[in-house]
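J.: What follows is a protein structure lacking sequence information:
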């Protein structure tokens, strides 16, 4: 059994009959290296260690992680627990694990769990393609956009969320220029989004995160397009740190702001952004780069890796079920049922 390939040719997650292969996103674009996982604990390590990242990709990998322990006859509850604890902010992780847990409670064996993990993988790709078309339709002709972090095939089952909209817009001839922020401290924009944009031959320019407001002041930008790791029921959205600053700058400069995420990213039990857990990672990610210290030894650091953009700053949330403009709880519940 195999999951469908990516719509782009980029396949970051591969089920290989008896183990899971994850492209190691920590070493891209300089090296294409694969992490072979044969247990839920190894998948959890890959998630926490950022070998695999992006909310949808995390959920897919976690589903396969449960399958690995089910096939080996290891304790299912322990596998579920170690995976659930690997990244606290990405709701797709919890969503995928709860979906697998429900199937397990109905007596599913390892074969049935594998079929469900593959279904989650394939559904994500189909959702990405639907979101890509819906989001692209919002853009004006010859659109100029800014994106942040990596939301492409590497972060999903294929095609991408925000970057999927950009891919679809380029294919439809509606896009003229992309500016991608570097996304410190892990540089997902400089390393991964740049790699994907070059792969697709989409016209793009890399900018420092701090240059975005200056760019909006100098040039006509049509949309900022970002992904999401969790969306509260009122529309407040957690995404990679720096997203909130982009939204504030966009509102000041009259630039529209789009969030693109599958329906599994919505947390209807989360009332607002204040209730979203924000992961903080080790300070050395800021004080060092690739093992070399860039700040003085005694320097302290604060390293939240997500922030929350209020719904009031979001012009549209795009998911595979449709578009929510000026999101509110009423609109979100109406679309998601």
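T.: Received the coordinates, thanks. The structure displayed is predicted, hence computed values, not measured ones.

J.: can we go C-alpha only for contacts and neighbour counts from here?
T.: OK.

J.: Figure out how far stretch 267-283 is from the centre of its chain.
T.: Chain-centre distance of stretch 267-283: 15 Å, with Cα atoms, centre = their mean, to the nearest Å.

J.: dropping in the other structure now:
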């Protein structure tokens, strides 16, 4: 497959370089992150985001900490701290834990170098996994236009993307003509980021308000919906950007297949169902305005979850780098994730 990823992250010891996604599409500015404090701020403010990319940043947090103090106590504290910044995305914590496990296996004086080496290898695995996931996804995508939510491309993974990687591969194969993109309120990751990536990929894009998505599905022009995931429970229940549940419900009502595309590292075998997934809530100010402009009166309360949970029964298939899992999930999903561990997919 000839898909190429944009560069959004670089490991150059002792600095992590990331593209500041909070400024896109208006400005392409790179951040030079040199400390754990700077990294946690970048993650918390969504300057860097996307579940798979957060896994890489979790690992980088251990590397940055090791430059200061490579002792076991400090590295464990760093991994715990960075992993807690955004609790729904399981890969942020698991990426940090995987890097921690790798560096604690070597002498203290070699840990900083080992951590940066782990990060570089992690990025290469991520890119390979994205390409494999896209290949599996093309095989199950129906012909016709597709609808997606939030951002699941290079900006979210460091590779060609998960759901957006499948869309890019399907477009290249002539299976889709255009991609409908929700704005993804309140921070507009679809309007700002996914459209930016689609335009760079040469894929015709149509932007719509989140509130219009159900009507679009009922119009009959969409052949499939595909999204990413931040955490998948062992029964197939999936946490993703808030608004995903509404798309899944509407798609089920009109008989449009609803796919989730995510690496096996997004599956949390310790989480039995969606009811156990911690949901991050963000500041009320995000709802009442954007980009320094405010349209709601001051002091108004807001209910602002960053994610919702889609029941596995509404998901047509979960597309991973190891293949596509169809319902019923449970044992089938467990078998795939176990295979991933055996083959070293999780690092």
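T.: Here it is on my side, so go on. All of these numbers come straight from a predicted model, not from anything done at the bench.

J.: would you say residue 333 of structure 1 is within a strand?
T.: No. With DSSP: H, G, I helix; E, B strand; the rest coil as the criterion, residue 333 of structure 1 is helix rather than part of a strand.

J.: Name the nearest residue to it, ignoring sequence neighbours.
T.: Leaving aside its sequence neighbours, residue 333 of structure 1 sits nearest to residue 233 (Cα to Cα, 6 or more residues apart in numbering; 7.5 Å).

J.: Run a quick check on the one you found versus residue 265, I expect a contact.
T.: No. Residue 233 of structure 1 lies out of contact with residue 265 (Cα atoms under 8 Å); the separation is 10.5 Å.

J.: Spatially, which residue comes closest to the equivalent of residue 60 of structure 2 over in structure 1, not counting chain neighbours?
T.: In structure 1, the residue matched to residue 60 of structure 2 (TM-score structural alignment) is residue 64. Spatial nearest neighbour of residue 64 of structure 1, chain neighbours left out: residue 117 (5.7 Å); criterion: Cα to Cα, 6+ apart.

J.: In which helix or strand does the counterpart of the one you found in structure 2 reside?
T.: Residue pairing (TM-score structural alignment): residue 117 of structure 1 is matched to residue 119 of structure 2. Following DSSP states H and E, the helix or strand that holds residue 119 of structure 2 is helix 111-140.

J.: That helix packs against which elements?
T.: strand 9-12, helix 51-68, helix 90-103, helix 163-172, strand 317-320, strand 323-325 (3 or more Cα pairs under 8 Å, 6 or more residues apart in numbering; DSSP states H and E).

J.: mind checking how far residue 311 of structure 1 is from residue 272 of structure 1?
T.: 9 Å (Cα to Cα, to the nearest Å).

J.: Now the common contact residues for those two.
T.: Counting by Cα atoms under 8 Å, 6 or more residues apart in numbering, the residues touching both residue 311 of structure 1 and residue 272 are 234-236.

J.: Show me what residue 44 of structure 2 aligns to in structure 1.
T.: Residue 44 of structure 2 maps onto residue 48 in structure 1 when the alignment is built from TM-score structural alignment.

J.: now residue 9 of structure 2
T.: By TM-score structural alignment, residue 9 of structure 2 lines up with residue 13 in structure 1.
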